[in-house]
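[1] Have a look at this fold, sequence not included:
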């Protein structure tokens, strides 16, 4: 069987998410910061008349912060029960990957903190970290973002 993945970059690594959770990919736009929100929440933005919470995957993964560039994108995804914008360094391609190319994580990588990692896609010239975006946020995080969605931008 095959999976279709959206491949994006974050801190010079390639990540893949199933295209079925992706609604759209947009250029970086104005984000309104909200006080008292978790550190990984960049804020909210107005997307086609709806308030959309935006999370910074760099911050969520405890990676070094980086200034936005012309390649920075917001991937609009369904994460659990809510629609969320996820900032990434760049989106490179949509790729069809055979299930045979997906390998499980090495045992030493599997932990409670890596529950959102599904596996590794091994291609000839690179490795792609496969994410389960619905698990990037725990239930409490999802409730925080639902509350942010209810606010006005």
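    Thanks, I have it. Everything quoted here is computed from the prediction, not taken from an experiment.

[2] From now on I want contacts and neighbour counts done on CA atoms only, so please keep to that.
    Noted.

[3] where exactly do the helices run in the chain?
    For the chain, applying DSSP state H gives helices covering 57-60, 139-150.

[4] Just name the most buried of those.
    Of all the helices of the chain, helix 57-60 has the most neighbours on average by mean count of other Cα atoms under 10 Å, namely a mean of 17.

[5] Which elements pack onto that helix?
    strand 82-88 (3 or more Cα pairs under 8 Å, 6 or more residues apart in numbering; DSSP states H and E).

[6] try it again with 10 Å
    Secondary-structure packing of helix 57-60 (3 or more Cα pairs under 10 Å, 6 or more residues apart in numbering; DSSP states H and E): strand 41-47, strand 82-88.

[7] buried ones in the first one?
    When you say that, I think you mean strand 41-47. For strand 41-47, burial by neighbour count (16 or more other Cα atoms under 10 Å) applies to 41-45.

[8] which outside residues touch it?
    With contact meaning Cα atoms under 10 Å, 6 or more residues apart in numbering, strand 41-47 is reached by 26, 29-35, 37, 50-57, 59-60, 76, 84-87, 141, 144-145, 148-149, 151-153.

[9] ok, so what distance separates residue 11 from residue 89?
    7 Å (Cα to Cα, to the nearest Å).

[10] Put this next to the first one:
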């Protein structure tokens, strides 16, 4: 089964953390979510892709923060009172990377049965089809279920991993939440 098999991932019922971003509802598998924190001061890092906001100090660890709206090619998020950072744990082969994603607001944790999950649309979505694992139907509305490992692809994870390894990042200047 070397191929990416989304149907195997959708067997039974799954829990998703849902959030709002640029007026649309998205969901990520709850198993990747470590915690949700209020938006705080993010220290900008020069010469990184535009969708990387910077880093935060999370209990002494340097955690890169991704602006999902910018990652999807939309205008960058303008932080508001409800803006949150979802702390995710992304696994790749035998390594694990902790990172944050900036979202407009967090909604709820939902159980979505596999019978209520449609395959991703072949066209018409505002984001790349390979970023979408499925479309969950909840109360007559669709929630775009993200394949977060693809959204933050191996190349981006490598870039993010190198951020945490640079000795020239002064973690004392990164604001504490």
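    Sure, I can see it. Note that the coordinates shown come from a computational prediction; the quantities given were computed from them, not determined experimentally.

[11] Could you take the helices of the first structure and lay them out as a markdown table, with extra columns for distance to residue 22 of the first structure?
    Formatted as a markdown table, the helices of the first structure follow (distance: least, Cα to Cα, whole Å):
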| stretch | distance to residue 22 of the first structure |
| --- | --- |
| helix 57-60 | 15 |
| helix 139-150 | 17 |
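
[12] closest to residue 132 of the first structure out of the ones you listed?
    Nearest to residue 132 of the first structure, of all those, is helix 57-60, at 12.9 Å by Cα to Cα.

[13] could you give me the residues in the second structure that that closest one aligns onto?
    Mapped onto the second structure using TM-score structural alignment, helix 57-60 of the first structure spans residues 68-71.

[14] Centre of the chain to the matching stretch, how far?
    9 Å (Cα atoms, centre = their mean, to the nearest Å).

[15] That stretch vs the first structure, average offset?
    Mean deviation of stretch 68-71 of the second structure from its aligned counterpart in the first structure after superposition (mean Cα distance after the TM-score superposition for the first structure): 0.4 Å.

[16] Would you map the strands across the second structure?
    13-21, 24-29, 33-38, 52-58, 61-67, 84-92, 95-103, 105-113, 117-118, 132-138, 141-146 (DSSP state E).

[17] With the first structure overlaid, how far apart is the fourth one on average?
    For strand 52-58 of the second structure, the mean distance from the matching residues in the first structure following superposition reads 0.3 Å, by mean Cα distance after the TM-score superposition for the first structure.

[18] so can I have TSV of the helices and strands packed on helix 57-60 of the first structure showing distance to residue 101 of the first structure?
    Shown next, in TSV, are those (distance: least, Cα to Cα, whole Å):
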stretch	distance to residue 101 of the first structure
strand 41-47	33
strand 82-88	24
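
[19] of those, which approaches residue 107 of the first structure most closely?
    strand 82-88 (27.1 Å).

[20] Setting the sequence-adjacent residues aside, check what's closest to the most centrally placed residue in the second structure.
    Nearest residue to the geometric centre of the second structure (Cα atoms, centre = their mean): residue 101, 4.7 Å. Leaving aside its sequence neighbours, residue 101 of the second structure sits nearest to residue 66 (Cα to Cα, 6 or more residues apart in numbering; 4.7 Å).
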